[in-house]
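>>> Need the 3D shape of this:
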Amino acid sequence: MKYLNYLVLGVLFLLSGCTESEDVIQIEHPEKVAVAFFEALYNEKNIEKAASACSPALSRIIRHYRSPQAVARHIFNMSYDQVEIKPDDSGVKVREQFKNKAVITIYFDGYYQENRFKDVKRLSLIQQDNKWLIDKILKDPF
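The predicted model follows:
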């Protein structure tokens, strides 16, 4: 009985190490991946979590800037203190998705230094190993 208790404790200890990290975005839908990326960047201020939703090449670029504020300023030309992030849900063309690629449009509505700003960004996502990753930031649609 004594050994059984140690065995159970050992198994529980090993299983506790198998949980997913909170700094990794793993979502099955491309729209949700895009929203989670920007949530991590702008609202959570977590650059590692944001980079986890990107392809290896884009992830290196994101990490190069070392802070969410620098990424927001240099890559997206958008700064927010607080922002609401939504995917395009017009119903006409929520996403242009092919077998393993998708183009997602994201709308931003937020505040920076007490001024309200709205913006739109488009992202190209690819699917690798059943996981959607942001591959490219596309030119502004407008």
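>>> From here on, just use CA atoms for contacts and neighbour counts.
Fine.
>>> Pull the contacting residues for residue 97.
residue 103 (C-alpha atoms under 8 Å, 6 or more residues apart in numbering).
>>> Would you mind measuring from it to residue 31?
Residue 97 sits 11 Å away from residue 31, going by C-alpha to C-alpha, to the nearest Å.
>>> With residue 44 instead?
18 Å.
>>> centre of the chain versus the helix or strand hosting residue 5, how much separation?
Using DSSP states H and E, residue 5 falls within helix 2-16. Averaged C-alpha coordinates place helix 2-16 at 36 Å from its chain's average position (C-alpha atoms, centre = their mean, to the nearest Å).
>>> Check stretch 103-121 too.
16 Å.
>>> What is the end-to-end distance of it?
10 Å.
>>> So which residues make contact with that stretch?
Contacts for stretch 103-121 (C-alpha under 8 Å, 6+ apart): 30-31, 34-35, 79-88, 94-97, 122-125, 137-141.
>>> Show me what counts as buried in whichever strand in the chain runs longest.
For the chain, the strand that runs over the most residues, judged by DSSP state E, is strand 115-128. Within strand 115-128, the residues scored as buried using 16 or more other C-alpha atoms under 10 Å are 120, 121, 122, 123, 124, 125, 126, 127.
>>> Also this sequence, please, to line up against the first:
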Amino acid sequence: MKVIALLSLLFLAGCSQDSAPTRTPEQVSLGFFHAIYVERDVNKAKQFVSDPMKEVLSHYYIASAVQRHVLNLSMTEVTMEIEEIDIDFFRKFTDDVTVIVKMQGLKGGRTWIDDRTIRLHKIGSKWEIIEVLPEKGNLN
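Below you'll find the predicted structure:
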């Protein structure tokens, strides 16, 4: 009888914990860009962003509009990788990071390589994208 009670207690304790695994800033960043550029699914991209960013994504509604107006980069056939992240060994002690994602694909039918910088904030154990930083080259 004690064994059944113990197993029941362990089962209930396991159910109360968050079942989603904790994502790293790199996974969140790549997941967001993959949802917008590869899957072209704005709703899927919303799981990686903060509430204010969700409102922005909802406003533009479709992935091509998010590419144009939020990310300033319309591309197809995109592959991506993490170019740079501004955290290191002390990752556990920081709540804000900046990630640069390098993307390769087609822009206007021609091969294009570009990057985008995003800022993430840690809320509890979850990383969320809170901002797409302006491009450094566009000072017009």
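>>> Between residue 44 and residue 31 of the first structure, which is the more surrounded one?
residue 31 (24 against 15; other C-alpha atoms under 10 Å).
>>> show me the contacts for that one.
Residue 31 of the first structure neighbours (C-alpha under 8 Å, 6+ apart): 87, 95, 104.
>>> likewise residue 66 of the second structure?
Per C-alpha under 8 Å, 6+ apart, neighbours of residue 66 of the second structure: 36, 57, 60.
>>> 6 Å - rerun?
Going by C-alpha atoms under 6 Å, 6 or more residues apart in numbering, residue 66 of the second structure touches residue 60.
>>> Assign the aligned partner of it in the first structure to helix, strand or coil.
Using TM-score structural alignment, the partner of residue 66 of the second structure in the first structure is residue 71. Secondary structure for residue 71 of the first structure, judged by DSSP: H, G, I helix; E, B strand; the rest coil, is helix.
>>> quick one: the residue nearest in space to the middle of the first structure from residue 28 of the first structure, how far?
Centroid check for the first structure by C-alpha atoms, centre = their mean gives residue 37 as the closest residue, at 1.7 Å. Separation of residue 37 of the first structure from residue 28 of the first structure (C-alpha to C-alpha): 13 Å.
>>> After alignment, which residue of the first structure pairs with residue 40 of the second structure?
Under TM-score structural alignment, residue 40 of the second structure pairs with residue 45 in the first structure.
>>> quick one: its match and residue 116 of the first structure, what's the gap?
19 Å.
>>> ok, now residue 8 of the first structure?
Relative to residue 116 of the first structure, and taking C-alpha to C-alpha, residue 8 of the first structure is found at 55 Å.
>>> what do you get for residue 88 of the first structure?
From residue 88 of the first structure to residue 116 of the first structure the distance is 20 Å (C-alpha to C-alpha).
>>> Likewise for residue 54 of the first structure?
Taking C-alpha to C-alpha, one finds residue 54 of the first structure at 28 Å from residue 116 of the first structure.
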